[in-house]
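Predicted model and sequence follow; I will ask about them next.
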Amino acid sequence: MKFVKRVITIIILIVIVLNAKNIAKCFYPLKYSSYIKEYSQRYDLDPYMVMAIIRTESGFKENVRSNKNAIGLMQITPDTAQWAAQKMKIDNFNEDMLDDPEFNIKMGCWYINDLKSEFNNNMNLVLAAYNGGRGNVKKWLSNLNHSYDGKNLDYIPFKETDKYVKKVKVSYKVYKYLY
């Protein structure tokens, strides 16, 4: 009887190991992949990074609002969206447009690309700015307590932003591994 239980346990473990990637894909989905691919390509972004950001921001829930009023998949605030819409030359922008997954991904990718330009493609800075604000990142870079060289962040004083950057980077690695 003990032998049979051990054999069954070993078989179950083998099945789990062989299906680990498929199980993990349930937690790291490829939703909206056509939009992500299109706008990642248009704005010169790694699509796995965009997926990691969406997973971290909204868990791929399209009609979600944060307690800070950030909207949609990529959790864009109305103020940022208004500014981005002007820069993107989008006429008749209104906040409801952020509930549309394609529009939200398009604007989010544009915004990430804008941050990439500002922060010399340094994705740690881009992620910190996406979450904590570009103005804060600039202040942190000019403070020796946060940046030893003025080009990289050695310490992020906002715990939420520090956790966010780490979480997105882990999700990014998982997406790259799985897909």
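Looks like it arrived, so ask away. Numbering: from 1, shown residues only.

hey, let's count contacts and neighbours off CA atoms from now on
Noted.

Contacts for stretch 102-112, please.
Applying CA atoms under 8 Å, 6 or more residues apart in numbering, the external contacts of stretch 102-112 come out as 35-36, 39-40, 43, 45, 50, 72-74, 76, 81, 84-85, 97-98, 126, 130.

How far off centre is that stretch?
Relative to its chain's centre, stretch 102-112 lies at 11 Å (CA atoms, centre = their mean, to the nearest Å).

The structure to be compared is supplied as follows:
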Amino acid sequence: MIDKEIFKLCKKFGSEYDVDPYLIFGIIKTESAGNEYADSGYARGLMQMSRIALKDIQKDLLHKYKYSDLFKPEINVEVGTIFLKKMITYWKKKYDENYLSISLAILSYAWGITNSIKWLKSVADNSQIDESIPEKKKYYNENVMFWMSFARERFNA
């Protein structure tokens, strides 16, 4: 899918669920590079939604989507945005600081909220902070921020 079409979906669902469309775009580009048919074996589509995440947000959806529906860009971005909103809401209740709550929401989107909570509780000193995060997830937030910045420049924020 081309970036312009992806960003239209980001704007649509960002507005509908009160999530920054640039953040949604950043996650899409980090997760799937904009490939609507991306399939890791564990997750699929633009926002790389898993069966577990889909099941987790089914109660929040008006429609009951199947896992096979996640290759459809509009459905995938809606499901992914609702899931991301859950992560943001959780961390904003815990930490009022916007940057901290958004950063932890992004990490939780990639690594899971349970892993993120355990990480915050288990680290005892500076030497353990990045040692505790899997290599594949260490630069996830930076990648998302890069793509958010890219989108702001490209789509005239």
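Sure, I can see it. Note that the coordinates shown come from a computational prediction; the quantities given were computed from them, not determined experimentally.

Provide the TM-score value for the superposition.
Once superposed, chain against chain, the TM-score is 0.82 (TM-score structural alignment, normalised by the length of structure 2); 144 aligned residues with a CA RMSD of 2.0 Å.

ok so, going back, in helices, which of the contacts of stretch 102-112 of structure 1 fall?
35-36, 39-40, 50, 81, 84-85, 126, 130 (DSSP state H).

Out of those residues, give me the two with the largest separation.
Tyr35 and Val126 (20.9 Å; CA to CA).

If you count surrounding residues, which of the two has more?
Val126 (25 against 17; other CA atoms under 10 Å).

Report the separation between the residue nearest to the spatial centre of structure 1 and Tyr177 of structure 1.
Relative to the mean C-alpha position of structure 1, the nearest C-alpha, by CA atoms, centre = their mean, is the one of Ile53, at 0.7 Å. Distance, Ile53 of structure 1 to Tyr177 of structure 1, by CA to CA, to the nearest Å: 16 Å.

For stretch 160-175 of structure 1, buried residues please.
The neighbour-count check on stretch 160-175 of structure 1 (16 or more other CA atoms under 10 Å) flags 161-162, 164-165, 168-169, 171-172, 174-175 as buried.

starting at the chain centroid, how far to the helix ranked longest in structure 2?
The longest helix of structure 2 (DSSP H) is helix 73-94. Mean-position distance between helix 73-94 of structure 2 and its chain equals 7 Å (CA atoms, centre = their mean).

And the buried ones among the contacts of stretch 102-112 of structure 1, selectable in PyMOL?
With 16+ other CA under 10 Å as the criterion, this PyMOL line picks the buried residues out of these:
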select buried, resi 35+36+39+40+43+45+50+72+73+74+76+81+84+85+98+126+130
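
just the ones in helices among the contacts of stretch 102-112 of structure 1 now: which is nearest Trp140 of structure 1?
For those, the nearest to Trp140 of structure 1 is Val126 (13.0 Å; CA to CA).

Map that closest one onto structure 2.
Under the alignment by TM-score structural alignment, Val126 of structure 1 pairs with Ala105 in structure 2.

That match reaches Lys94, doesn't it?
No. Taking contacts as CA atoms under 8 Å, Ala105 of structure 2 lies outside contact range of Lys94: 11.2 Å.

sorry, back to before: flag every buried residue along the longest helix of structure 2.
73-88, 91-92.

can you check stretch 50-69 of structure 1 too?
Residues of stretch 50-69 of structure 1 classed as buried: 50-60, 62, 64-65 (neighbour count, 16+ other CA under 10 Å).

need these in CSV with secondary structure, can you?
Shown next, in CSV, are the buried residues of stretch 50-69 of structure 1 (DSSP: H, G, I helix; E, B strand; the rest coil):
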residue, secondary structure
Val50, helix
Met51, helix
Ala52, helix
Ile53, helix
Ile54, helix
Arg55, helix
Thr56, helix
Glu57, helix
Ser58, helix
Gly59, coil
Phe60, coil
Glu62, coil
Val64, coil
Arg65, strand
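
No more questions from me, cheers.
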